[in-house]
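Peer 1: Need coordinates for the below:
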Amino acid sequence: MKNFVFLIVAIILEVIATSTLKKSENFTKLLPTVITLAGYAGAFYFLSLTLRTIPIGIAYALWSGIGIVLVTITAYFIYKQKLDLAAIIGIAFIIIGVIIIQLFSKSSAH
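Peer 2: Below is the predicted model of the structure:
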């Protein structure tokens, strides 16, 4: 269970880092740049902790899939980025994939 907490922390830090990447304006704005770099460093650190018990492919699939969904939601609210139907359907497939891995995969460490 602790490793899934590490994975959740990794995902949250990656979402924060990715969301502030745009605000860093090509790393020319100090605070967003620091947040971005610290967020990615922390995300990779906590992702590495999950690899003690969660297979790398499963951990990365969950990390990137959930991250994509959360960054998309964040971008909608912060940057007012709209999604068309194809993007919504694609993100729904990502969510379905994460659910299938969590509920049915014997590769995932439960």
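Peer 1: When you work out contacts or count neighbours from here on, use the C-alpha atoms and nothing else.
Peer 2: Fine.
Peer 1: Which helix or which strand is home to Ile91?
Peer 2: Secondary structure assigned from DSSP states H and E places Ile91 in helix 85-104.
Peer 1: mind listing what's buried in that helix?
Peer 2: Using 16 or more other C-alpha atoms under 10 Å as the burial criterion, the residues of helix 85-104 that qualify are 91, 94-95, 97-98, 101-102.
Peer 1: same check, this time on stretch 42-50
Peer 2: For stretch 42-50, burial by neighbour count (16+ other C-alpha under 10 Å) applies to 42-44, 46-50.
Peer 1: Is it possible to get CSV of the buried residues of helix 85-104 that adds distance to Leu83?
Peer 2: Listed next are the buried residues of helix 85-104 as CSV, based on distance: C-alpha to C-alpha, whole Å:
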residue, distance to Leu83
Ile91, 10
Ile94, 15
Ile95, 16
Gly97, 20
Val98, 20
Ile101, 25
Gln102, 26
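Peer 1: Look up how far Gly65 lies from Tyr79.
Peer 2: Counting by C-alpha to C-alpha, to the nearest Å, the separation of Tyr79 from Gly65 is 20 Å.
Peer 1: Neighbour count for these two, which is higher?
Peer 2: In terms of neighbours (other C-alpha atoms under 10 Å), Gly65 is the more surrounded of Tyr79 and Gly65; the figures are 19 against 13.
Peer 1: Also this sequence, please, to line up against the first:
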Amino acid sequence: MHPYLALGIAIVSEVIATSALRASDGFSRLWPSLIVVAGYGLAFFFLSVTLKSIPVGIAYAIWSGLGVVLISLAAWVLFGQKLDAAAVIGMGLIVAGVVVLNVFSKSSAH
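Peer 2: Presented below is the predicted three-dimensional model:
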């Protein structure tokens, strides 16, 4: 499996799990709680697959950075969370940082 595909699956699984974590209401609701456990399990499994090919610092920077942006967008769409200008600018900087790591860093696996 291509390492960036595995990383993408890890990121999406983590975003789904985190969204379900809010919906689980402190693990008091069964189905959202099961989605949390399965989602985080998949996320860590696919992150471990990624780490066979991509250095841990780079993989984690991409996973956490894109995860922050995607979970913020999911919270905005699903839960009505407000995103002010500072939040949008901050997320833009996170994305820019991930791009810089991947395009310009010699640490990244190309």
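Peer 1: elements contacting whichever strand or helix holds Phe77 of the first structure?
Peer 2: Phe77 of the first structure belongs to helix 56-78 when assigned by DSSP H and E. With contacts defined as 3 or more C-alpha pairs under 8 Å, 6 or more residues apart in numbering; DSSP states H and E, helix 56-78 of the first structure has these neighbours: helix 2-23, helix 30-50, helix 85-104.
Peer 1: still on that earlier bit, between the helix holding Ile91 of the first structure and helix 56-78, how big is the angle?
Peer 2: Per axes from the mean of the first three to the mean of the last three C-alpha atoms, to 10 degrees, the angle that helix 85-104 of the first structure makes with helix 56-78 is 140 degrees.
Peer 1: Tell me roughly how far helix 85-104 of the first structure lies from the second structure on average.
Peer 2: Helix 85-104 of the first structure, aligned to the second structure and superposed, deviates on average by 0.9 Å (mean C-alpha distance after the TM-score superposition for the first structure).
Peer 1: Any idea how many residues pack against the closest residue to Ser24 of the second structure other than its chain neighbours?
Peer 2: Leaving aside its chain neighbours, Ser24 of the second structure sits nearest to Pro32 (4.7 Å; criterion: C-alpha to C-alpha, 6 or more residues apart in numbering). For Pro32 of the second structure, the count of nearby residues is 22 (other C-alpha under 10 Å).
Peer 1: what's the counterpart of Pro32 of the second structure in the first structure?
Peer 2: Taking TM-score structural alignment, the alignment pairs Pro32 of the second structure with Pro32 from the first structure.
Peer 1: got a list of what its match touches?
Peer 2: Pro32 of the first structure is in contact with 20-21, 23-24, counting by C-alpha atoms under 8 Å, 6 or more residues apart in numbering.
Peer 1: Could you save the helices and strands packed on helix 56-78 of the first structure as JSON lines and add columns showing distance to Ile56 of the first structure?
Peer 2: Converted to JSON lines, these look like this (distance: least, C-alpha to C-alpha, whole Å):
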{"stretch": "helix 2-23", "distance to Ile56 of the first structure": "11"}
{"stretch": "helix 30-50", "distance to Ile56 of the first structure": "8"}
{"stretch": "helix 85-104", "distance to Ile56 of the first structure": "13"}
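Peer 1: Distance-wise, check Val15 of the first structure relative to Gly39 of the first structure.
Peer 2: 8 Å.
Peer 1: Please identify which of the two sits among more neighbours.
Peer 2: Higher neighbour count among Val15 of the first structure and Gly39: Val15, with 26 against 23, using other C-alpha under 10 Å.
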